[in-house]
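Q: Fold the following.
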Amino acid sequence: MKLIKKYFPFLLDQQIYKLYYLKNLYAYWNAYVNLISRKTFHDFYQQHVLFCLGIAKVFYFFPGSCVMDLGTGGGFPGIPLSIVFPNTEFILVDSIKKKIKIIEQIIYDLHLKNAHPICIRAEKLENKFDFVVTRAVTKIDIIHNWIKNKFKCKSTYKIKNGALYLKGGNISEEIKKFPHAIIYPLKHYFKEPFFITKKVVWISNI
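A: Reported below is the predicted structural model:
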């Protein structure tokens, strides 16, 4: 939690408490279902929570916006982002029912009113969104094909609606088809060695 407070000093006490309680909930449920890698659980706040909140460092979701967390898995990045942006609606999408059922319970225990898990394949979802966020699901061009028709036509932002991808390593091949992509290296925002190769990639819906 020291890392969260270090980089997000303006969070309210209620938000800090929910992020603190988050680890306890995952420690319990991860014993039953592998929501997140057990090898990285010891570094829960850096590798999972803070990495996901890298999106909050480079982008601000307006109140009333609707965001899809594609392939949410164990609820990342949707749950941490829904805590930091309590006035933004997050739809957490995954096709694995047992994970969605546990995420529902975690959201209930955290009293999150703006996070809504759905068990469905993203390409079958009929909703329209302002933005899509996702972490380590598959290659960008594959995801782009799934979500290209999922965006609202009108944007309330100065930039076009689009997707924010949490990525690590070399992604030069992945973004060749997207010359308009903007890369935000997280090493510019977080000083820990873990973030040297981590980044947020923004791609508009055009």
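Q: Only C-alpha atoms from now on, for both contacts and neighbour counts.
A: Fine.
Q: How about the spatially most central residue of the chain: what's its closest non-neighbour residue?
A: The structure's the chain has its C-alpha centroid closest to Pro77; by C-alpha atoms, centre = their mean the separation is 2.3 Å. Nearest residue to Pro77 in three dimensions, chain neighbours excluded: Cys52, at 4.9 Å (C-alpha to C-alpha, 6 or more residues apart in numbering).
Q: ok, now which ones touch that neighbour?
A: Cys52 makes contacts with Phe76, Pro77, Pro80, Leu81, Arg135, Leu166, as judged by C-alpha atoms under 8 Å, 6 or more residues apart in numbering.
Q: Lys199 versus that one, what's the distance?
A: Using C-alpha to C-alpha, to the nearest Å, Cys52 is found at 10 Å from Lys199.
Q: Mutual contacts of these two, please.
A: Common neighbours of Cys52 and Lys199, using C-alpha under 8 Å, 6+ apart, are Leu166.
Q: At which residues are the strands of the chain located?
A: Under the criterion DSSP state E, the chain contains strands at 66-70, 89-94, 115-119, 131-135, 162-167, 182-185, 199-204.
Q: Alongside the first, I'd like the structure of this one:
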Amino acid sequence: MPPGLAEVAAKVFGEKVSLAVSYAELLATDGVERGLIGPREVPRLWERHMLNCAVLSEVVPEGVAVIDVGSGAGLPGIPLAIVRPDVEVMLVEPMLRRTTFLEEAVAALGLTNVSVFRGRAEECEVAAPVVTARAVASLDKLARWCMPLVARGGELLAMKGSSAADEVAEHAKAVRKAGGAEAEVLTCGAGLLEVPTTVVRVRRR
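A: Coordinates of the predicted model:
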């Protein structure tokens, strides 16, 4: 972990920071070897991945079930599950090599609040109060894939970049068609992260 981020990591992960360190080490070793994380991402693993994902916990209600669509290497689902042992996280990922890594990581970290589902979002037959996605697709596609998994009264939390507001404006009609209400752009980690995390929240209509 970069020295300058140790204090921030301790604030974000609290007493679970050693577990977060173990996961980061898995990403930097097995994750790179299996092609889940690019080698260039290793020096910025904490800044761009671990902390960036963990602060999503700020907008996740207490004690809910979460479905993480297109989980890949477990982002944001695993950092969220580490920070928030009160939530139950299902990692949804269609690729076998990724689900194998996820299952091994969950076992190695002893995360009893995480399960892994191999398949596409459309094949997942459960719903949850919160559905998350990071770097999966544009908002119109995300809404189409994810809104059916959002329980009544629940919400989609899509991690996005600096063009989030433009994407919200561009895909408002598609989001409504998929069953979402008007999308909001939220910021997580302000005052903690140098670049706060941008999240688009879409509540189910």
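Q: Including distance to Gln105 of the first structure, could the strands of the first structure go into TSV?
A: Below are the strands of the first structure laid out as TSV (distance: least, C-alpha to C-alpha, whole Å):
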stretch	distance to Gln105 of the first structure
strand 66-70	17
strand 89-94	13
strand 115-119	10
strand 131-135	21
strand 162-167	25
strand 182-185	33
strand 199-204	28
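Q: mind checking how far Gln151 of the second structure is from Val64 of the second structure?
A: Just so we're on the same page, residue 151 of the second structure is Ala rather than Gln. Ala151 of the second structure is 11 Å from Val64 of the second structure, by C-alpha to C-alpha.
Q: Who has more neighbours out of those two?
A: Comparing Ala151 of the second structure with Val64 by other C-alpha atoms under 10 Å, the one with more neighbours is Ala151, at 18 against 15.
Q: Can you verify my assumption that the more buried one contacts Ile67?
A: No: using C-alpha atoms under 8 Å, Ala151 of the second structure is not in contact with Ile67, being 10.6 Å away.
Q: which residues do those two both contact?
A: Shared contacts of Ala151 of the second structure and Ile67, defined by C-alpha under 8 Å, 6+ apart, are found at Ala127, Ala128, Val130.
Q: what number of residues lie near the first one?
A: Each residue near Ala127 of the second structure was counted by other C-alpha under 10 Å, and the total is 18.
Q: ok, it to Leu91 of the second structure distance?
A: 13 Å.
Q: What of the last one?
A: Using C-alpha to C-alpha, one obtains 12 Å as the distance from Val130 of the second structure to Leu91 of the second structure.
Q: And these two? Which one has more around it.
A: Set Val130 of the second structure next to Leu91 and count neighbours by other C-alpha under 10 Å: Leu91 wins out with 28 against 25.
Q: tell me the contacts of the more buried one?
A: Going by C-alpha under 8 Å, 6+ apart, Leu91 of the second structure touches Ile67, Asp68, Val69, Gly70, Ser71, Gly74, Gly77, Val114, Ser115, Val116, Phe117.
Q: Quick check: closest non-adjacent residue to the last one.
A: In other words, Phe117 of the second structure. Leaving aside its sequence neighbours, Phe117 of the second structure sits nearest to Val92 (C-alpha to C-alpha, 6+ apart; 4.9 Å).
Q: which one in the second structure is aligned with Ile183 of the first structure?
A: Counting by TM-score structural alignment, Ile183 of the first structure lines up with Val185 in the second structure.
Q: what's the distance between the residue nearest to its match when sequence neighbours are not counted and Ser18 of the second structure?
A: Leaving out its chain neighbours, the residue that sits closest to Val185 of the second structure by C-alpha to C-alpha, 6+ apart is Val200, at 4.6 Å. With the distance defined as C-alpha to C-alpha, Val200 of the second structure ends up 30 Å from Ser18 of the second structure.
Q: which of the two has more neighbours?
A: Legend: neighbour count by other C-alpha under 10 Å for Val200 of the second structure and Ser18, higher for Val200 (24 against 13).
Q: thinking that one is in contact with Gly161, fair?
A: No: look at Val200 of the second structure against Gly161 with C-alpha under 8 Å: they stay out of range, at 9.6 Å.
Q: and Val150 of the second structure, how many neighbours does it have?
A: Val150 of the second structure, neighbours per other C-alpha under 10 Å, totals 25.
Q: quick one, what contacts the residue nearest to the centre of the first structure?
A: Val49, Cys52, Leu53, Asp69, Val133, Thr134, Arg135 are the contacts of Pro77 of the first structure under C-alpha under 8 Å, 6+ apart.
Q: No further queries at this time; thank you.
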